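In: Okay, predicted coordinates and the sequence, questions at the end:
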Amino acid sequence: MAVPKKKVSKSRRDMRRSHDALKSPSYVEDQDSGELRRPHHIDLKSGMYRGRQVLEPKSDF
């Protein structure tokens, strides 16, 4: 059975876990509508993605 040879210090342990923190999702302002949307995602209200019409626009908003 594998057993660590030395104790891992609190500093080294916490530095290893520094990448585990939850990050808040980023949003960008849409150039056409001015609303916030996720980057690299389709705007569901207009159906546009990168200047192209990808989906039918939703009219029930």
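Out: Nice, thanks for sending it over. Residues are numbered from 1 along each chain as shown.
In: contacts, neighbours, all on C-alpha from now
Out: OK.
In: The residue most central in space within the chain - nearest residue in space that isn't next to it in sequence?
Out: Geometric centre of the chain, nearest residue: Pro25, 4.4 Å, by CA atoms, centre = their mean. In this structure, Pro25 finds its nearest non-sequential neighbour in Arg38, 7.9 Å apart by CA to CA, 6 or more residues apart in numbering.
In: Next up, a structure to set beside the first:
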Amino acid sequence: MAHPKRRQSKSRKNKRRSHLKIKSPLLIKCPLTKQKHLYHHAYWYNKKLYYRGKILYNKE
């Protein structure tokens, strides 16, 4: 099994971990209903399922 020859410094460890962070979800505003929703996802509003500015399903 491989073992490091020397201990890595704190700054080197922190540089490696700088990319490991939680990103906020990408939200977009629908031009039809003016509601915020996840990008590339359908969403419910007033018993209707919307996706890309169109009604996919009407639940009534």
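Out: Perfect, thanks for sending it. Note that the structure is a prediction, hence the values are computed from the model and not measured.
In: Would you pull the TM-score for this pair?
Out: Overlay of the two chains. TM-score (TM-score structural alignment, normalised by the length of the second structure): 0.71; 58 aligned residues with a CA RMSD of 1.9 Å.
In: ok, the residue nearest to Pro25 of the first structure - contacts?
Out: The neighbours of Arg38 of the first structure, taking CA atoms under 8 Å, 6 or more residues apart in numbering as the test, are 25-28.
In: so of those residues, which ones are in strands?
Out: Those of these mapping onto strands are Val28, per DSSP state E.
In: in the first structure, which spans are helices?
Out: Counting by DSSP state H, the segments of the first structure that form helices are 10-16.
In: which residue ranges form the strands in it?
Out: Counting by DSSP E, the first structure has strands at residues 28-29, 36-37, 48-49, 52-53.
In: correct me, but Trp44 of the second structure touches Tyr51?
Out: No - assessed by CA atoms under 8 Å, Trp44 of the second structure is found out of contact with Tyr51, at 9.1 Å.
In: Contacts only, for Arg7 of the second structure.
Out: Contacts of Arg7 of the second structure by CA under 8 Å, 6+ apart: none found.
In: so how far is Arg16 of the first structure from the residue mapped onto it from the first structure?
Out: In the first structure, Arg7 of the second structure lines up with Lys7, judged by TM-score structural alignment. According to CA to CA, to the nearest Å, Lys7 of the first structure stands 14 Å off from Arg16 of the first structure.
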